[in-house]
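> From the sequence below, what's the structure:
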Amino acid sequence: MRRACLALLLAGAASPAATAPMTFGEAAARLVTEAPALRAADAARRAAEAGLLDADRRPNPSADIEIENFAGTGPYRGVDGAEITAVIEQPIELGGKRRARTAVARADIALALAERQGEARRLLAELARTYGNAAASRARATIAQEQVALAETLAAQSARRLAVGDIAEVEHDRVLVSLGEARTELERNRRDTETAERNLALLVGATEAVEADPSFLATGSVDPAQIAIVTADDSRIAAIADRERARVAAARAGRIPDLTARGGVRVAREEEAVALVAGVSIPLPFFNNGRARVVQAQAEAERANLAAEAQRRDARRTAERALGNWRSALRSLENIEGRTLPAAERLVALTERGYRLGALPYRDLADAQTSLYASRRARIDAQEQVATAKADVAEVTGAYSALGLPILSERNPEVFK
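Purely as a prediction, here's the structure:
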């Protein structure tokens, strides 16, 4: 077995196709640059900031020019008797409409920032799950490759023993069957690895193949009992509530009619006289007093707040479920590493010695090896479950550093806050 593993390592080191794996931190840095969802969130923030600039402006004035008493008949023939009136009108907002508009726009900016942070948390959690799956697939493929190398070594030994009559032909056939099964398992694990790493490449926006680092599965973290279930979406929920309150206030301000002031000059060509004109207009809310808009804004605010609260409760349930999965996977991992795996390794060592001495049949050795590789795969499965559960918890709580997941503080301290 030692010779087979050494040969496998040397073959891997000499392979020209070997490439350095992309670390999780490198994948996260690339995700920040490539993710269309984050760029869309940045565009939404810029739109909200532009909306604030627009909301903080007064209404534009308008200019009117009227020509009367021209191109008619009798004394109004031609343009000598025309009267020309030039007027500038300026709407005057009442009831704090401009202040209400800017409050809504500021709330939109705060909400855009909160939603951007939430999208970043979702993407990082998705990256952790995808990277963990790819790392686990590659680790399983490595185990399968070791299993094939060992089976090939045993097949060569079995052929030599068969040639000298040391074992029966049926015993050699069992060795060949085990070799075929190992090669089939290796092929399946390689396909799974290709699929998982292709998904990882698509997520980070890479055109070339991305190789995951299996050491990611051994990333340490705090005890799950120390994680407080506090949803990181509280800032988004607060921003939603502020925006809806601002919209209700804007609807109430809209009920107060605005004034329109008019001022200008009138020129009478026939009298060769000039006079000033002025006026004020105010709409009369006989048919629509704006009450329906206030009721509509209040109902929309209630709907948005209740929907946000429902999302927060769902997030808490998701975190509780993820913590339960995390604790269960940790217990399984501790049991495998502390009991099952050491026992399987001792059993293989004993049966291999007995098989070499001819005291045990190959069936016993094959069963022991199957148990060992099953234990190693079970450890990888438990590690992947831990990584997935940590990603689920991090998506809800935002506790990435406590969970052993890097925060890209050197790029943007707020990107995964």
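
> From here on, just use CA atoms for contacts and neighbour counts.
Will do.

> what packs against the longest helix along the chain?
Across the chain, the longest stretch assigned as helix under DSSP state H is helix 97-163. On a contact count with 3 or more Cα pairs under 8 Å, 6 or more residues apart in numbering; DSSP states H and E, helix 97-163 meets helix 2-14, helix 24-34, helix 36-55, helix 169-204, helix 234-253, helix 362-397.

> Please identify which helix or strand holds Arg317.
Using DSSP states H and E, Arg317 sits in helix 291-335.

> how big is the angle separating the longest helix of the chain from helix 2-14?
130 degrees (axes from the mean of the first three to the mean of the last three Cα atoms, to 10 degrees).

> So which residue is smack in the middle of this protein?
Among the residues of the chain, the one closest to the centroid is Leu123, at 1.8 Å (Cα atoms, centre = their mean).

> Roughly how far does it sit from Glu271?
Distance of Leu123 to Glu271, given as Cα to Cα, to the nearest Å: 77 Å.

> repeat for Asn325
Asn325 sits 94 Å away from Glu271, going by Cα to Cα.

> Same question for Arg245.
58 Å.

> Please apply the same query to Arg191.
For Arg191 relative to Glu271 (Cα to Cα), the value is 97 Å.

> for comparison, sequence B:
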Amino acid sequence: MHRTIAAFMVAASLAGTAEAQTSPPPGIPAATTSSQAMPAFSLDAALGAAGVSSAAGTPATSTATGGGVSGPGGSTQTALPSIGAATANVAAATAARRVAGLRPNPELQTQVENIGGSGAYRGVRSSETTVGVALPLELGGKRPARVALANARLTRAQIQAEIARADLRLRVTQLYIEAAAAERRSEVLAEQAGIANNAFRVSSERVKAGDVGPIEQQRADVLRINAQVAADSATRQAQVARSNLETLLNAPVTGPLDRTWFERIDGYGPPRPLDVEGTLALVAAQADVRTADAQVRVARSLRVPDLTVSAFARRLAATNDTAAVVGLSIPIPLFNNGNAFVAQSQAEQTQALALRSLAIVDTRQQIASAQTEVANAAATARAAGGPGLAAAQEAARIARIGWSQGKFDQIALLDAERTLSQTRQTYVDALAAYHDAQARLDRLTTPAPTISGDDR
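All right, here's what the predicted structure looks like:
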């Protein structure tokens, strides 16, 4: 009688487990009914909350103003720190360009001579008062050189603002991927804990019925405890991952994350050669070269001395007469002739050229590595979520039936269940790795925007 009851409980428990495992999409358990009723919080919604374009690689026109971003529903929220810093940098460079175009201010000068002396020059009786204006004249093309340097720096600041947006887009995407993967792992391990709990109850009944020894119950109890600990840990990891995403967005993340997007794998194949010249990294390096070129131009212009032209009116107190005074001054480049500054600027120009060449090599290597990671992760995910998962599910199904009929021992059953759980986790990890590599590849290949006022 006890054996009949135990066999019935085994069949019912395993049937319920098998039904739970066949209902969700391949490789991942289904979400709860309450979460299915809520609309999914998509990656586009997360990017919109961060105020960045949802389409990676979409060029945008840089502007020098704008301290806020538009959140979901058209509401305006405070810019995230990285975007706010980049926007302020553009505003500062714009102001610096206006400053560079200004001419030197004239000087108002006055002199009083022949006072406080002796004899005829006692007091102010023979004083000579001179009042006039001195106007510095910049020579050597200093003002155009300053403007060119300011334009180059403004262009670099605008590119840096686009880099900040691309980096923020990548960071939001990676946190979203991390949160989505953590939730899927939590679901897998929670189901595994349920299976281990059922196996422990069945083992207890079989021990009571005298079908197996107590060691089987003890083994099932250990596995049940370990599975529950792993499930609890995965739950906490999912909560932390969602909290990190909310902290970055400074907005609540409600509802389940987009399961359809997470499980989608786009087409992949052999890596395709990409032109790195138009990417943000290369355009930024080229902007640094143009800035260094403009700095050399400024340094050379500073070697030409400036003139100061002055015109004065002098009053002679002794005769109460007035006379005009004209002056011209030019500095003598005796101690500083500007050669050191030119040498420094030329060295920085050489450095910028070398860094640009290095950026080409690094960008090509990083793109090639990301393309390989995308292909490998996609292949792993398709294998783990397709034939690999089907084989693991079938092996677990056969092990359950054989164990319930006494043909397989508990070790074979547990090994099959563990393999199925590991295959599901491998599928989730491969999906996370695929999306992460794809996000990094999109960041590396983000085209440079059209910069307004770009002085090339």
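
> Kindly provide the TM-score of these chains.
Overlay of the two chains. TM-score (TM-score structural alignment, normalised by the length of structure 1): 0.85; 401 aligned residues with a Cα RMSD of 3.2 Å.

> on that earlier part again, quick one: which of Asn325 and Glu271 of structure 1 has more around it?
Neighbours per residue (other Cα atoms under 10 Å) separate Asn325 of structure 1 from Glu271, with Asn325 holding more: 18 against 11.

> Residue in structure 2 paired with the more buried one?
By TM-score structural alignment, Asn325 of structure 1 lines up with Glu373 in structure 2.

> Which residues are in contact with that match?
Counting by Cα atoms under 8 Å, 6 or more residues apart in numbering, Glu373 of structure 2 touches Ala433, Tyr434, Ala437.

> Ignoring the adjacent residues along the chain, who's closest to the counterpart of the first one in structure 1?
In structure 1, the residue paired with Ala433 of structure 2 according to TM-score structural alignment is Gln385. With Cα to Cα, 6 or more residues apart in numbering as the measure, Ala329 is the residue that lies nearest to Gln385 of structure 1, at 6.0 Å, once sequence neighbours are left out.

> The one you found and Thr388 touch, don't they?
No. Contact between Ala329 of structure 1 and Thr388 fails when scored by Cα atoms under 8 Å: they sit 10.0 Å apart.

> These two: who's more crowded?
Per other Cα under 10 Å, whichever of Ala329 of structure 1 and Thr388 has more neighbours is Thr388, with 24 against 21.

> And the closest residue to the more buried one other than its chain neighbours, how close does it get to Thr340 of structure 1?
Nearest residue to Thr388 of structure 1 in three dimensions, chain neighbours excluded: Arg129, at 5.2 Å (Cα to Cα, 6+ apart). Distance of Arg129 of structure 1 to Thr340 of structure 1, given as Cα to Cα: 26 Å.

> Could you do Gln90 of structure 1 as well?
Taken as Cα to Cα, the span from Gln90 of structure 1 to Thr340 of structure 1 is 84 Å.

> cool, Pro283 of structure 1 as well?
84 Å.

> Look at these two and report which has more neighbours.
Neighbour totals were compared for Pro283 of structure 1 and Thr340, and Thr340 leads with 19 against 10 (other Cα under 10 Å).

> how about the more buried one, what's its match in structure 2?
So, by TM-score structural alignment, Thr340 of structure 1 is matched to Gly388.

> Surely the match of Ala433 of structure 2 touches Trp326?
Yes. Counting by Cα under 8 Å, Trp326 is a contact partner of Gln385 of structure 1 at 7.0 Å.

> Share the number of residues neighbouring Thr33 of structure 1, please.
12.

> cool, Arg303 of structure 1 as well?
Neighbours of Arg303 of structure 1 (other Cα under 10 Å): 13.

> Please apply the same query to Gln237 of structure 2.
Around Gln237 of structure 2 there are 19 residues (other Cα under 10 Å).
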